[in-house]
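> This is the structure alone, sequence omitted:
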């Protein structure tokens, strides 16, 4: 099996979270046949597993942090600045929050940070590697 990433997130409402992530451009892989989990695909190698809080707590005894805290920012690369803005608009229109941090525009890199309905931080980003400043 090639290297892949599966990010598991505890969510309050699996169906609402599915709709949110679909609005950002994820697609559902219907391999989980019950209502306690959803497999959302960003790319061939990047997948989000949305788990009901009950299913999450069956996997770990660690507490679920409050929606106002951040443990990790999951950054998703997009093809353009316009795509970053569109993702932020989709997040705000589908139960999430756009711009939980100030917008960053460094010319070669443009980012907007979002929160899903459960407060998980997602970064929408575009970068032009050919325009990155030299470190030398």
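Here it is on my side, so go on. Given the structure is predicted, the values throughout are model-derived calculations rather than measurements.
> going forward, measure contacts and count neighbours with C-alpha atoms only.
OK.
> what's the most centrally placed residue in the chain in contact with, if anything?
When Cα atoms, centre = their mean is applied to the chain, the residue found nearest the centroid is residue 122 (4.2 Å). Listed by Cα atoms under 8 Å, 6 or more residues apart in numbering, the contact set of residue 122 reads 73, 74, 75, 76, 113, 114, 115, 116.
> what's the burial count for residue 75?
Residues lying near residue 75 (other Cα atoms under 10 Å) number 16.
> Next one: the spatially closest residue to residue 119 that is not a sequence neighbour from residue 112, what distance?
Leaving aside its chain neighbours, residue 119 sits nearest to residue 67 (4.4 Å; criterion: Cα to Cα, 6 or more residues apart in numbering). With the distance defined as Cα to Cα, to the nearest Å, residue 67 ends up 18 Å from residue 112.
> A further structure is provided below for comparison with the first:
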């Protein structure tokens, strides 16, 4: 079986979150979605589970932090070009997200931007030149 990752995110408005994630390119898997959760597919290996706060609380007694004020993780997805990085950030903004909660990164061989979803979860999106990825970091990037 292919190794997969399921990212679980607490959301305040499930319908709004589904619409947001669809707007930036995720596809909903109705087989694993209901009125408490929605499985949003980025790739064969990457799935995001959007969970209502009540449903989230059935998994842990830990407090749900306000992601608009605190960050525990930065989620990062790759794109095939700088233009695709720009496009997904623009799609996120058009769908109600916030652009660039983290600094824009332009290192020539690598380019990245970020966006927040309506609940404040930060998604970084990056492109790296395929040759640079194969060659490893430039000498000036190593310590």
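Yep, it's here. Fair warning: this is a prediction, and the values are worked out from it, not measured in the lab.
> what about residue 67 and residue 112 of the first structure, which has more around it?
The neighbour comparison of residue 67 of the first structure against residue 112 (other Cα under 10 Å) goes to residue 112, with 23 against 13.
> quick one: buried residues of the strand or helix carrying that one?
Assigned by DSSP states H and E, residue 112 of the first structure belongs to strand 109-115. For strand 109-115 of the first structure, the buried set under the neighbour-count rule, 16 or more other Cα atoms under 10 Å, comprises 109, 110, 111, 112, 113, 114, 115.
> which among the residues you listed gets closest to residue 11 of the first structure?
Of all the buried residues of strand 109-115 of the first structure, residue 11 of the first structure sits closest to residue 115, with 12.3 Å by Cα to Cα.
> Would you mind finding the match for residue 13 of the second structure in the first structure?
The alignment partner of residue 13 of the second structure in the first structure, by TM-score structural alignment, is residue 13.
> now do residue 97 of the second structure
Aligning on TM-score structural alignment places residue 97 of the second structure opposite residue 96 in the first structure.
> before we move on, what SS does residue 18 of the second structure have?
Here residue 18 of the second structure is recorded as helix under DSSP: H, G, I helix; E, B strand; the rest coil.
> hey, where'd the strands end up in the second structure?
Assigned strands in the second structure, in chain order: 5-11, 27-29, 37-41, 46-52, 75-78, 98-99, 105-106, 110-116, 122-128 (criterion: DSSP state E).
> Switch those strands over to JSON lines; also include distance to residue 20 of the second structure.
Below are those laid out as JSON lines (distance: least, Cα to Cα, whole Å):
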{"stretch": "strand 5-11", "distance to residue 20 of the second structure": "11"}
{"stretch": "strand 27-29", "distance to residue 20 of the second structure": "11"}
{"stretch": "strand 37-41", "distance to residue 20 of the second structure": "11"}
{"stretch": "strand 46-52", "distance to residue 20 of the second structure": "11"}
{"stretch": "strand 75-78", "distance to residue 20 of the second structure": "16"}
{"stretch": "strand 98-99", "distance to residue 20 of the second structure": "12"}
{"stretch": "strand 105-106", "distance to residue 20 of the second structure": "24"}
{"stretch": "strand 110-116", "distance to residue 20 of the second structure": "11"}
{"stretch": "strand 122-128", "distance to residue 20 of the second structure": "13"}
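> Let me know the distance separating the residue nearest to residue 26 of the first structure when sequence neighbours are not counted from residue 6 of the first structure.
Nearest non-adjacent residue to residue 26 of the first structure, counting by Cα to Cα, 6+ apart: residue 42, 4.8 Å away. In this structure, residue 42 of the first structure and residue 6 of the first structure are 10 Å apart, going by Cα to Cα.
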